[in-house]
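>>> Below are the sequence and a predicted model for it; my questions follow.
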Amino acid sequence: MSLLTTTALFVLTAIAEIVGCYLPYLWLKDKAPAWVLLPAVLALLAFVWLLSLHPTASGRVYAAYGGVYVTTAIAWLWLVDGIRPSGWDIAGVALCLAGMGVIMVGAAQR
């Protein structure tokens, strides 16, 4: 699987997870009707399925996926919630992606 394909899969997985958690949050905060729980369940099912498509051992996938998840969550904060990321947010994303890179390079060395 190419780096581009793997990255796209990580991003899609993160979006599915975030949507699956965000919609119930909106419902719990009385900002959305109960029917949003159905697409939330579907998003979480998609999340689990997408995670199963990742090409390497699950523990390493979860660790590397975490870097993309954090990046996607900060992008969501900006694009959906309308909150511009701070310098601290950007620094945290950079650290997470650097950690993910170390994990993936290490996996490629095996």
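Everything's here; your move. Note that the structure is predicted; figures quoted are calculated from it, not measured.

>>> contacts and neighbour counts: CA atoms only from here.
OK.

>>> Report the buried residues of whichever helix in the chain runs longest.
The longest helix of the chain (DSSP state H) is helix 3-28. Going by neighbour count (16 or more other C-alpha atoms under 10 Å), the buried part of helix 3-28 is 9-21, 23-25.

>>> any idea which of those is closest to residue 53?
Checking those against residue 53 with C-alpha to C-alpha, the nearest one is residue 9 at 8.1 Å.

>>> Give me the next element, helix or strand, following the one helix or strand residue 48 maps to.
According to DSSP states H and E, residue 48 maps onto helix 37-52. Where DSSP H and E defines the elements, the next helix or strand beyond helix 37-52 is helix 58-79.

>>> Now do the following helix or strand past that next one: which elements does it pack against?
Sequence order places helix 87-109 as the next helix or strand after helix 58-79, per DSSP H and E. Other helices and strands packing on helix 87-109, by 3 or more C-alpha pairs under 8 Å, 6 or more residues apart in numbering; DSSP states H and E, are helix 58-79.

>>> Between helix 87-109 and the helix it packs on, find me the angle.
In terms of direction (axes from the mean of the first three to the mean of the last three C-alpha atoms, to 10 degrees), helix 58-79 departs from helix 87-109 by 150 degrees.

>>> alright, now check it against this:
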Amino acid sequence: MALLKSLSVFILAGLCEIGGGYLVWQWLKADKPLWYGIIGGIILALYGVVATWQIADFGRVYAAYGGIFIIMALVWAWKVDGFHPDKWDIIGALVAIIGACIIIYMPRK
């Protein structure tokens, strides 16, 4: 159950960070209205709160989140922006997620 909760929190945090960052990006780079940036900033702040719901300590959570973020960012870009990951994107993401899982989920004393 702890693994499921942890993965759920990683996904929710990732959606907050990528979604908030995307809205700020759209405001500054794609000439969207100011409210995109404001909402994006609020969602990014929410990410900071959601990440605290994780089961491990700060250092491990943020280190592992990097690997999960890579996969989520590629999926976001693919589904939202029409970016098509190539085999090297996929291989790199798999290496990162394996490393992230080792960091966060391996048993410790």
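Alright, I've got the coordinates. All values reported here derive from a predicted model rather than from experimental measurement.

>>> Post the TM-score for the overlay when you can.
For this chain pair, the superposition-based TM-score is 0.91 by TM-score structural alignment, normalised by the length of the second structure; 109 aligned residues with a C-alpha RMSD of 1.3 Å.

>>> rewinding a little: I'd like the distance from the longest helix of the first structure to the chain centre, please.
For helix 3-28 of the first structure, the separation from the chain centroid amounts to 5 Å (computed by C-alpha atoms, centre = their mean, to the nearest Å).

>>> which residues in the second structure does it align to?
Mapping helix 3-28 of the first structure onto the second structure (TM-score structural alignment) gives residues 3-28.

>>> Have a look at how far, on average, that stretch is from the first structure.
Compared with the first structure after fitting, stretch 3-28 of the second structure deviates on average by 1.0 Å (mean C-alpha distance after the TM-score superposition for the first structure).

>>> How about the one residue sitting closest to the centre of the second structure, nearest residue that isn't a chain neighbour?
When the second structure is reduced to its mean C-alpha position, the nearest residue by C-alpha atoms, centre = their mean turns out to be residue 14, at 2.7 Å. Counting by C-alpha to C-alpha, 6 or more residues apart in numbering, residue 69 is the residue found nearest to residue 14 of the second structure once chain neighbours are left out, at 6.0 Å.

>>> now do residue 25 of the second structure
residue 37 (7.8 Å).

>>> tell me the contacts of the one you found?
23, 24, 25, 26, 27, 28 (C-alpha atoms under 8 Å, 6 or more residues apart in numbering).

>>> Show me the subset of those residues that the first structure keeps too.
Among the contacts of residue 37 of the second structure, the contacts conserved in the first structure (both residues aligned by TM-score structural alignment, their matches' C-alpha atoms under 8 Å) are 23, 24, 27.

>>> Go through those residues and name the one nearest residue 79 of the second structure.
residue 23 (15.3 Å).

>>> show me what contacts the closest one?
Here residue 23 of the second structure is in contact with 36, 37, 39, 40 (C-alpha under 8 Å, 6+ apart).

>>> what kind of secondary structure is residue 30 of the first structure in?
coil (DSSP: H, G, I helix; E, B strand; the rest coil).

>>> Please tell me how far it sits from residue 53 of the first structure.
According to C-alpha to C-alpha, to the nearest Å, residue 30 of the first structure and residue 53 of the first structure sit 35 Å apart.

>>> rewinding a little: now the longest helix of the first structure against helix 37-52, angle please.
Using the same axes, to 10 degrees: helix 3-28 of the first structure against helix 37-52 is 150 degrees.

>>> contacts for stretch 85-99 of the second structure?
If you take C-alpha under 8 Å, 6+ apart as the criterion, stretch 85-99 of the second structure is touched by 64, 66, 67, 68, 70, 71, 74, 78.
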